[in-house]
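> Got a predicted structure here, sequence first:
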Amino acid sequence: MHADTFGTFDDTLASGPRRTPLHALHLRRGARMVPFSGYDMPLHYPAGLLKEHLHTRAGAGLFDVSHMGQIALHADDPADAARALEALIPADILGLRSGRQRYGLLTDAAGGIRDDLMVARFGDRLVLVSYTTLRAPETGADL
């Protein structure tokens, strides 16, 4: 099994808040931008928080996760990658179907929470793990 990481978390690369690839789109849609984990991220849009909330409850919502760390795990047998993740994450990763995502917690040896993760399965050979920006270097090393 091998892993590929995406994104950079080298704080020396930016003098101010970083911008995600969707930054210009957020501005065009009228987002109120605020600093979050070293990035300029949307807080809300002109329609207002309540309307956004109700829309998401009734249909769907999107969240820009391009500021998060990402690791792609490749294995000849996807069950190997799933079992390796299940040793770190108390969640059913082995049963995760292609095209689905599961939220989980990265734990330490004592069962304490180190980070929260989103694990997605694409096809038979790829599991993408997205994790929070605040602990990106540590979480990337743990995974």
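Done, it's in.
> contacts, neighbours, all on C-alpha from now
Fine.
> thinking in terms of the whole chain, how far from its middle is the biggest strand by length in the chain?
Scanning the chain for the strand with the most residues, using DSSP state E, yields strand 113-122. Offset of strand 113-122 from its chain centre (CA atoms, centre = their mean, to the nearest Å): 7 Å.
> and the comparison structure, right after this:
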Amino acid sequence: MTTNDSAVSQLKRTPLYEQHRALGARLVEFGGWEMPVQYSGILDEHQAVRTRAGLFDVCHMGEFKVEGQDALAFLQYLVPNDVSRLAVQQALYTQLCLANGNVIDDLLIYHLAENHYMLVVNAANIDKDFAWVQEQERNFQHVSLSNQSDTTALIALQGPLAIAILQPLTKVDVKDIRYYRFAPVRSQAFIV
């Protein structure tokens, strides 16, 4: 085994890795992960997403669950935006900050249910972000924090045909989901 082979074997892989290989993706290192960067070419793929749709493997992102009676107060402490304005099934783009206001990372906060949130952080910062969030948790008595990054998979579908592609897979009326909102669903089909 060469040094390069050893470095590649140490990279993390998403649950879709074998599919990417089988479909001929060009794989590269990204934040400690072996990720697809392109299939047919940048211009072809850009045009496909702009005119039809593109499916993106974002399983490498980090997911932290925050639950409990003090979950909202805890999140209000961690980020500069007002998390209290989130309705259930609404998401917020914000920053994870140090006490002095310096930014650690940007993230999304999903309000899953009362006193139940999910933070989605950048792949390269999972360990650093979780350590910081966990350290801050000590100041809040009724908060449960868990890093679910290794057991959660994410994919992103975007482009003008995204709704038409997604709709047959669920009974939820996808076109009614507003910007930065989501709906829990059970898929009626799986795409592999």
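It's in. The structure presented is a predicted model; accordingly, all values stated were derived computationally and were not measured.
> what's the TM-score here?
For this chain pair, the superposition-based TM-score is 0.71 by TM-score structural alignment, normalised by the length of the first structure; 126 aligned residues with a CA RMSD of 2.5 Å.
> Can you name the next helix or strand after the longest strand of the first structure?
Next helix or strand after strand 113-122 of the first structure toward the C-terminus (DSSP states H and E): strand 126-131.
> what's the angle between that following strand and strand 113-122?
150 degrees (axes from the mean of the first three to the mean of the last three CA atoms, to 10 degrees).
> What residues in the second structure pair up with strand 126-131 of the first structure?
Using TM-score structural alignment, strand 126-131 of the first structure corresponds to residues 116-121 of the second structure.
> residues in contact with that stretch?
Residues outside stretch 116-121 of the second structure that contact it (CA atoms under 8 Å, 6 or more residues apart in numbering) are 61-68, 71, 105-112, 129.
> how about the longest strand of the first structure: buried residues?
115, 116, 117, 119, 120, 121 (16 or more other CA atoms under 10 Å).
> Nearest to residue 95 of the first structure among those?
Of all the buried residues of strand 113-122 of the first structure, residue 121 has the smallest distance to residue 95 of the first structure: 10.1 Å, by CA to CA.
> The match of strand 126-131 of the first structure against the first structure, how far on average?
Following superposition, stretch 116-121 of the second structure is found to deviate from the first structure by 1.3 Å on average (mean CA distance after the TM-score superposition for the first structure).
> if I pick the equivalent of residue 26 of the second structure over in the first structure, what's in contact with it?
Superposed on the first structure with TM-score structural alignment, residue 26 of the second structure falls opposite residue 32. Contacts for residue 32 of the first structure (CA under 8 Å, 6+ apart) come out as 42, 43, 44, 45.
> so of the residues you listed, which ones are in strands?
Using DSSP E, the contacts of residue 32 of the first structure in strands are 42, 43, 44.
> Between these, which sits nearest residue 28 of the first structure?
For those, the nearest to residue 28 of the first structure is residue 42 (11.4 Å; CA to CA).
> The closest one and residue 34 touch, don't they?
Yes - between residue 42 of the first structure and residue 34 there is a contact under CA atoms under 8 Å: 6.2 Å.
> Settle it for me: which of these two has more neighbours?
Of the pair residue 42 of the first structure and residue 34, residue 42 is the one with more neighbours under other CA atoms under 10 Å, namely 18 against 14.
> Which residue of the second structure is paired with that one in the alignment?
Alignment note: residue 42 of the first structure maps to residue 36 in the second structure; criterion TM-score structural alignment.
> Spatially nearest residue to its match (excluding sequence neighbours)?
Using CA to CA, 6 or more residues apart in numbering and skipping residues adjacent in sequence, the residue nearest residue 36 of the second structure is residue 27, 4.3 Å away.
> picking up where we left off before, of the contacts of residue 32 of the first structure, which is the most crowded?
Ranked by neighbour count (other CA under 10 Å), the contacts of residue 32 of the first structure have residue 42 at the top, with 18 neighbours.
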